[in-house]
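Novice: 3D, please:
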Amino acid sequence: MSPDLSRKRRRSISVRAKMLVVLVPLLLLIGVLLAYATEQAGRIHRDLARLTEEEHEAEQTQSLLVELRGAEAWAKRSIGSEPRAAIQDDLQQHLSLARQVLTDLHHPEEDDPSDPGHEQREHELRDSLLETLDRISQRVGDVADWSVFATDLGDARRRVEVLATETRHEATRVASHLDASVQRLVDMLFLLAAAGIATLVSMSWMFRRVVMHPLLTIEAATQSLGRVTPAMDSTAVPERPAARVPILSRDEFGQLAATFNDMAERIDSDRRELEQRVEQRTREVIRTARLAELGTLAAGIAHEINNPLASIAAGIEGLQRDLDGSASESSKEFLELVLEETNRARDIATRLLRLGRHDTLRREPVFLAHEVHDVAKMVGHLAKQRRVEVVVDVDEDLPPLTSDPGEWRQVLFNLLRNAIDATPEGTQVLVSAALENGRVVVRVRDHGPGFDDDDLDRVFEPFFTKKAPNQGTGLGLAIVDRIVREFGGEVDARNCATGGELRVSVPVPE
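Specialist: Just a heads-up that it's a prediction; the model follows:
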């Protein structure tokens, strides 16, 4: 992993972190709202208990008022008359029921949810009333005139009426507080619902933006990558791949997009390389087929015309001997021209035979450095005529190649002759041989104009030549290409700083 990629990954923000950035505040808000709603629910529960207690106390207070009013009424009726037993029994019954109500109002075994001040006043009033009722009950049989109790009972009744009024006010206050608590709880529930909806919407938006959008983009790019149709014409290959994923984030999907783009780049590069190889192999197949067809045709033609040409050459040489000394200068020049052109025709026929022949090559050790020096000497006379210097720069320790020495001399001769023909006077032709990556590479460089870009793939086709008429047949490099391929090697043409370069590469035998 490169340092730049490592730093990018350290600075990246993960999908989980992005989700947490959005969800944590919302979850905290929901938590606060839930806590507040729970508190409001507790308040409602307490208010309900207080309201129930106050309503119960209000009922008890009303019952107490009924009994006290009854007792007060009997006490007032006894004023100015003799007490009767029925009145005494009825008065005692009212006092007993009032005492029972006061006892029910007091429940120390239970927690009273009422307001502490209100509860304190209830206790004080209860104790005072119980004391008053007990005193009256004890003196009912001893006092002849019960009118003395009317004042105490009236005072007790008024205090109970005050308590009843306060109890109603307390119940009203508790009910109002309960309504407010319920309203706050409803508000909290609405806020919780809104927060829940906001959370769902945020999660949906975040999921779509952070997860679905990158995935859909990668899916579209993948489909686009799969729809790319390889073009057989290398000029139609796009400069950049068609499928690319925009890197919109630094999270895992951003890294996935970068990885996808790298993969698409490699696929596109491999595709273009494959197209070029297919195109190259197609041209080679076409060229091989043409070579085979031309070679077969040329070999047949050359075989048929070689013998007549040999007879013509022999006849001309005989005429030259017979007319030696007696022929005019013009006749001699004419015979020399005919003989030269006849030999040229025989040379072309020989080349055609060589192109179409598929003899089994000899397999013996070939020391390429030695062959290069020998062929350089062979073309030395031609180089001197053209005033061109042949410079040899070979590694003398090259490993031997298992092939046909004669074929190698033919290859080197054709390469050097082609370079000498292309090199202007007063310049050099450089032939070099070296070991490169397990292959022996031979380079022949000239100081000519080089190759046109459109001709680089055609220079090895039969009969292709840029030389002037009657100065080349276009068969030399075609023969080189066929021989080198029989060796399992490759030959190509390219331009260099000085001019043109022909390069032969063959594997070193194991």
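Novice: only C-alpha atoms for contact and neighbour calcs from this point on.
Specialist: OK.
Novice: residue most distant from the centroid, the protein?
Specialist: Counting by CA atoms, centre = their mean, the extreme residue of the chain relative to its mean C-alpha position is residue 82, 111.3 Å from that point.
Novice: for that one, what are its contacts?
Specialist: The contact partners of residue 82, taken as CA atoms under 8 Å, 6 or more residues apart in numbering, are 144, 145.
Novice: surely it is in a strand?
Specialist: No. According to DSSP: H, G, I helix; E, B strand; the rest coil, the state of residue 82 is coil, so it is not within a strand.
Novice: now it: how far from residue 40?
Specialist: If you measure residue 82 against residue 40 using CA to CA, to the nearest Å, the figure is 62 Å.
Novice: just checking, what packs against the host helix or strand of residue 393?
Specialist: Per DSSP states H and E: residue 393 is located in strand 389-394. Applying 3 or more CA pairs under 8 Å, 6 or more residues apart in numbering; DSSP states H and E, one finds that strand 389-394 makes contact with helix 368-378, helix 380-385, strand 428-436.
Novice: okay, these in CSV with distance to residue 210 and mean neighbour count next?
Specialist: What follows is the helices and strands packed on strand 389-394, written out as CSV (distance: least, CA to CA, whole Å; neighbours: other CA atoms under 10 Å):
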stretch, distance to residue 210, mean neighbour count
helix 368-378, 65, 17
helix 380-385, 74, 14
strand 428-436, 52, 20
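Novice: out of the ones you listed, nearest to residue 128?
Specialist: Distances from residue 128 to each of those were compared using CA to CA; the shortest belongs to strand 428-436, at 123.0 Å.
Novice: now the angle from the closest one to helix 368-378?
Specialist: With axes from the mean of the first three to the mean of the last three CA atoms, to 10 degrees applied, the angle from strand 428-436 to helix 368-378 works out at 170 degrees.
Novice: tell me the angle strand 428-436 makes with strand 389-394.
Specialist: Taking the same axes, to 10 degrees, one finds strand 428-436 and strand 389-394 inclined to each other by 10 degrees.
Novice: off-centre distance for strand 428-436?
Specialist: On the basis of CA atoms, centre = their mean, to the nearest Å, strand 428-436 is displaced by 48 Å from the centre of the chain it belongs to.
Novice: tell me which other helices or strands that strand touches.
Specialist: Strand 428-436 sits against strand 389-394, helix 405-422, strand 439-445, with contacts defined as 3+ CA pairs under 8 Å, 6+ apart.
Novice: before we go on, could you also do this sequence so I can check it against the first one:
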Amino acid sequence: MRSPALSLGRRFAGLVAVLVAVPAVVQVAVFMHVAALNEDADRLVEETRESALASRLVVRIESLASFLESGEAARTDAQLLRIAASQLEQSRRAIESLSFESDEEDPSREEHQLAEERLSVAIEAGLDAVETWLSGTPGVELAEVEALLERGLRHASVLANETYEESQHAGADVERRARAMFGYTLSALIVVLLVSVAVSLLVRRLVLRPIRELQSGAERLRGGHLDHRIAIRNRDEIGALAGAFNDMADEIGKSHAELERKIEARTLELVRAARLADVGVLAAGVAHEINNPLASIASCGEGLLRKMDRGSAEPEEAREYLGTIVSEAYRTRDITRRLLDLARPAPSTSAAIDAAPLFEQVRALTHHLLEQRRMRIEIDVEPSLGSVEGDAGELLQVLLNLVINARDAGSDGGIVRVRARTDGDAQVWEVEDDGEGIADGDLERIFDPFFTTKAPGVGTGLGLSLAAAIVDRHGGSISAGRGPHGGALLTIRFADAARQSEVTP
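Specialist: Got it, this is the predicted structure:
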């Protein structure tokens, strides 16, 4: 078998790589955005701190400027000097605090840091001039000190405004970064969701659907659809499995066709053998049944010829011989007629027949036959028996054959019981004698042609076979068993024509 062009292992490896790569990329991007956001937050904190320090520095320089407005008298007032020295010290500390307090790199922008250094130098120059004037150093003019301090105040105001604007800029950067991070994270989640949906659809298309098709194909193959094949959609392991399944189905189909051919051939052989066996049975039965009357005819003919040759044939004796020959010839004709009726049934006329009158006809036709053995017939017909579909003459022949068979099997002075009743949508006819019944070993053969338990020459063994054939032509069934009185019980079931018409629309 040729190896798949793109195996499931490779495809799943690609899917796993996508599932791993997408979250990894998302994680790296989120990490970078978090780092940038953290840097912007540090810058916002630093700029806010510097803005507060610059604002306080402006207030203290303004306080020193107010002190200088008192002129030379300010240097003689000890309390004012202490206040001025305190303001001066706090101003210097504020300038020192403007530098980044941590050992790490200042998060502020480089141009902002340069501007801070430049303005701090100018501010410190004014503070130095004030400190020199306060110390009483000769040659330092108050006007010059005021000018330097005024310049330092302007630079402090610029510094305060710049740090405020920088803090606002840093806050805007943090907000912008947060919005960007939210949007990127949402986009990444959407991408991950789309990738997951795509992966699930691919798995469904590449794995689940082909497996379901294989399952459906196996079920159809098990159900006998040997011509069913599975479409090979992909050149992977499942495609190879589908190809193997189709090859297996081809082999099964060929084996099944070969098996059917062999079964058909064997069936024909068995049918031929059965036909030969039936012909053998039929030939043996015909030979047995016809040989008896033929032997009687030959015997009587030879005896009559001998007497006629000797001239000793009396008319009465000759009449007796000829009567026997005629009787046996008629018996031979009756046997052949029954065989023809059994083998080639004449077409019958089918109609809805009221069943109850058939039993009264049977009573009338068999009355004298039963009286010969001092027997009587009991007929019990349900009043609401209804009708059956069929030929009245053939159905009457069935009842006559069963009653005559019961007469022959019963005992002298006995009773033949005939019953007819309804059972759901069917009619049940029963004929029972009071004889010894049918042996268990004979039940399976009781309806076979030429099978009889009567003495030789008494019956032909065709009565029950003919009755079974007629019942079968009428769509009914016949069975034999032991009746409640110990004798044989023959049961016939027919569909009730009236009830069938009520059920069938």
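Novice: just put the helices and strands packed on strand 428-436 of the first structure in CSV and tack on distance to residue 278 of the first structure.
Specialist: As requested, those are arranged in CSV below (distance: least, CA to CA, whole Å):
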stretch, distance to residue 278 of the first structure
strand 389-394, 34
helix 405-422, 27
strand 439-445, 24
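Novice: want to throw these into TSV with distance to residue 19 of the first structure and mean neighbour count?
Specialist: Supplementary listing: these in TSV, determined by distance: least, CA to CA, whole Å; neighbours: other CA under 10 Å:
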stretch	distance to residue 19 of the first structure	mean neighbour count
strand 389-394	69	17
helix 405-422	70	20
strand 439-445	58	21
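Novice: which residue ranges form the strands in the stretch 251-400 of the first structure?
Specialist: In chain order, the stretch 251-400 of the first structure shows strands spanning 364-366, 389-394, with DSSP state E, counting those that start in this stretch as the criterion.
Novice: the stretch 301-450 of the second structure too?
Specialist: 351-354, 376-381, 387-390, 415-423, 426-432.
Novice: and the longest helix seen in the first structure, how far out from the chain middle?
Specialist: Taking DSSP state H as the assignment, the helix of the first structure that covers the most residues is helix 252-322. For helix 252-322 of the first structure, the distance from its own C-alpha centre to the chain's C-alpha centre is 43 Å (CA atoms, centre = their mean).
Novice: quick one: map residue 189 of the first structure onto the second structure.
Specialist: Under the alignment by TM-score structural alignment, residue 189 of the first structure pairs with residue 185 in the second structure.
Novice: cool, and residue 226 of the first structure?
Specialist: The pairwise alignment with the second structure assigns residue 226 of the first structure to residue 222, based on TM-score structural alignment.
Novice: roughly how far apart are its match and residue 44 of the second structure?
Specialist: Per CA to CA, residue 222 of the second structure is found 76 Å from residue 44 of the second structure.
Novice: again with residue 79 of the second structure
Specialist: Between residue 79 of the second structure and residue 44 of the second structure the distance, using CA to CA, works out to 40 Å.
Novice: so which of those two has more stuff around it?
Specialist: A direct count of neighbours by other CA atoms under 10 Å for residue 79 of the second structure and residue 44 places residue 44 higher, at 23 against 11.
Novice: now the helix or strand containing that one on the first structure. Mean distance?
Specialist: Secondary-structure element containing residue 44 of the second structure, defined by DSSP H and E: helix 8-68. Once superposed with the first structure, the aligned residues differ from helix 8-68 of the second structure by a mean of 2.7 Å; criterion: mean CA distance after the TM-score superposition for the first structure.
Novice: the helix or strand just after that helix vs the first structure, average offset?
Specialist: From helix 8-68 of the second structure onward toward the C-terminus, using DSSP H and E, the following helix or strand is helix 78-97. The superposed helix 78-97 of the second structure is, by mean CA distance after the TM-score superposition for the first structure, a mean 1.2 Å from where its aligned residues fall in the first structure.
Novice: which part of the first structure matches helix 78-97 of the second structure?
Specialist: Taking TM-score structural alignment as the measure, the first structure aligns residues 85-104 with helix 78-97 of the second structure.
Novice: again, but for stretch 423-436 of the second structure
Specialist: Going by TM-score structural alignment, stretch 423-436 of the second structure sits over no part of the first structure.
Novice: swap in stretch 380-395 of the second structure?
Specialist: No residues of the first structure are matched to stretch 380-395 of the second structure when aligned by TM-score structural alignment.
Novice: could you tell me the end-to-end distance of that stretch?
Specialist: 17 Å.
Novice: again, but for stretch 479-494 of the second structure
Specialist: Comparing the first residue of stretch 479-494 of the second structure with its last one, the separation is 12 Å (CA to CA).
Novice: residue 21 of the second structure and residue 28 of the second structure: what is the separation?
Specialist: Between residue 21 of the second structure and residue 28 of the second structure the distance is 10 Å, computed by CA to CA.
Novice: before we move on, the earlier item: I'd like to know which of the strands of the stretch 251-400 of the first structure is closest to residue 46 of the first structure.
Specialist: Closest to residue 46 of the first structure of the strands of the stretch 251-400 of the first structure is strand 389-394 (CA to CA; 107.6 Å).
Novice: that concludes my questions; thank you for your assistance.
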